[in-house]
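[1] build me a structure from this.
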Amino acid sequence: MLKVSTLHPDGKEAILAVLEAGNWFGAPSVIDGLPHAHDISASDDSELLFVAHASFHELMRRNSFALSFARLQSMQARAVFSMLEDATLRSIRARVARRIKRLMHSDVTMSAPERLVIPITHDTLAMMLGVTRQTLAGELKYLVAQGAIALGYGRINVVSVERLEAVERDC
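    As a prediction, the model looks like this:
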């Protein structure tokens, strides 16, 4: 698993996304030639495939690759706008429920099959949501009481997708 993050000058880290096997990152820099805007770090052993600038542009000349790449970028843009919407319009409780739902399918591309066990620490989830660990703990406790999730060491177990969606909708 890879963590996409940024570090504020005061030392506070914000985790923007977690990327799982099969995800693509770094495309903006290959396209516009500017430096990477965020840090990427591996939380466990990872294998990366590097595509050189010239190779990428050669692949983009193939319609099938370019179309697939455009779809991927579109999914990522939708995810970013969804997170912006969450941050500006939704309660913390609804944001927690929505992010857990998103993590059920892999955070950014939503392409992975649904899973009910999400390997994530409370610290990581709190940094993804821009809340303190204490605030997150209260919201997770509420979701447990609602029968939506159960908590385990380094993971969240989704007990009821329907109850998770109800919290997301009603808060």
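
[2] please count neighbours and contacts with C-alpha atoms only from this point.
    Fine.

[3] now residue 39: closest residue in space, sequence neighbours ignored.
    Of all residues not flanking residue 39 in the chain, residue 5 sits nearest, at 5.2 Å (CA to CA, 6 or more residues apart in numbering).

[4] now do the end-to-end distance for stretch 137-156.
    One end of stretch 137-156 to the other measures 12 Å (CA to CA, to the nearest Å).

[5] for that stretch, which outside residues touch it?
    Applying CA atoms under 8 Å, 6 or more residues apart in numbering, the contact partners of stretch 137-156 are 92-93, 96-97, 117-122, 157-164, 167.

[6] in strands, which of these appear?
    Judged by DSSP state E, the contacts of stretch 137-156 include 117, 118, 157, 158 as members of strands.

[7] run this one through as well so I can compare:
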Amino acid sequence: MQRTKTSERKPLAVVLRESIWARGLTPEQMARVEADTVEQFVPKGGYVCHKGEKVDAWIGVVDGLVKMANISAEGKTVTFTGLSAGGWFGEGTILKNELRKYDVTALRDSRIARMPVRTFNWLLDNSLPFTRFLLMQLNERLGQFIGMVEFDRMLDVDARVARCLAAMFNSHLYPGADTLLQISQEEIGYLSGASRQRANQALQVLEREGLLKVDYGGIQILDLDGLRRFRA
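    This next block holds a predicted model:
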């Protein structure tokens, strides 16, 4: 989840070719993907997509960090997951052909890729490797959400923050993760359902346990397995 300096930003075509779902595509299929997929800039606080809208694209995070969430009628925010560079989402809604059931907002300035639904469905019909990728994607996402329900009901804030950080190292859902997470305490709070102050306290606990080190502008992960097992 490293931030990319403007001078180091890769062209969209390069990012698409490096995506894990693109590895089994033929040159013809890759050419169509590059021709049809467009890039969108979403500033911090802006909406990538809205709950209730008709889905017109499969969406990927080229650079940045976004949050998938809903707001209840009482005004309570429920965060489902965060998505960093390399993560793609929305395939379930496309497959079910239904309206989107969540909002996605940018926690920092983000570059977003949008592959039209028609292109997504064409790949699904014509690429067995792409279909296999989607099966894995759906299975990993299901496991992630089951874990989140368990964590929310059974764990305290310190453990939720630990699991939130560990979840960012799923190599299928977040292929761009690095042991130095350039993520703010405010962003961790958003993703774990805690205030910035409480997230900071949790990080101090995890640091004393030797699981991570809080550096300026980021968090160095020292023991990923330890984060996954913390207070299990």
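
[8] and the TM-score between them?
    The TM-score (TM-score structural alignment, normalised by the length of structure 1) is 0.79; 166 aligned residues with a CA RMSD of 2.7 Å.

[9] part of a helix, is the residue nearest to residue 39 of structure 1?
    No - under DSSP: H, G, I helix; E, B strand; the rest coil, residue 5 of structure 1 falls outside any helix and is assigned strand.

[10] that one maps to what in structure 2?
    Under the alignment (TM-score structural alignment), residue 5 of structure 1 pairs with residue 69 of structure 2.

[11] what about that match, how many residues nearby?
    21 (other CA atoms under 10 Å).

[12] give the contact list for it.
    Contact analysis of residue 69 of structure 2 by CA under 8 Å, 6+ apart lists 77, 78, 79, 80, 81, 102, 103, 104.

[13] how near is the fifth one to residue 118 of structure 2?
    For residue 81 of structure 2, the distance to residue 118 of structure 2 under the criterion CA to CA works out to 26 Å.

[14] of the two, who's got more company?
    residue 81 (20 against 13).

[15] spatially, what comes nearest to the more buried one if we skip its sequence neighbours?
    That would be residue 68: by CA to CA, 6+ apart, it lies 5.4 Å from residue 81 of structure 2.

[16] same question, residue 227 of structure 2
    Distances taken as CA to CA, 6+ apart put residue 162 closest to residue 227 of structure 2, at 5.1 Å, once the chain neighbours are dropped.

[17] in terms of helices and strands, where is the most centrally placed residue in structure 2?
    In structure 2, the residue lying closest to the centroid (CA atoms, centre = their mean) is residue 83, at 1.4 Å. In the assignment (DSSP states H and E), residue 83 of structure 2 maps to strand 77-84.

[18] how about residues contacting that strand?
    With contact meaning CA under 8 Å, 6+ apart, strand 77-84 of structure 2 is reached by 1, 61, 63-72, 145, 148, 174, 176-177, 190-193.

[19] thank you kindly, that will do.
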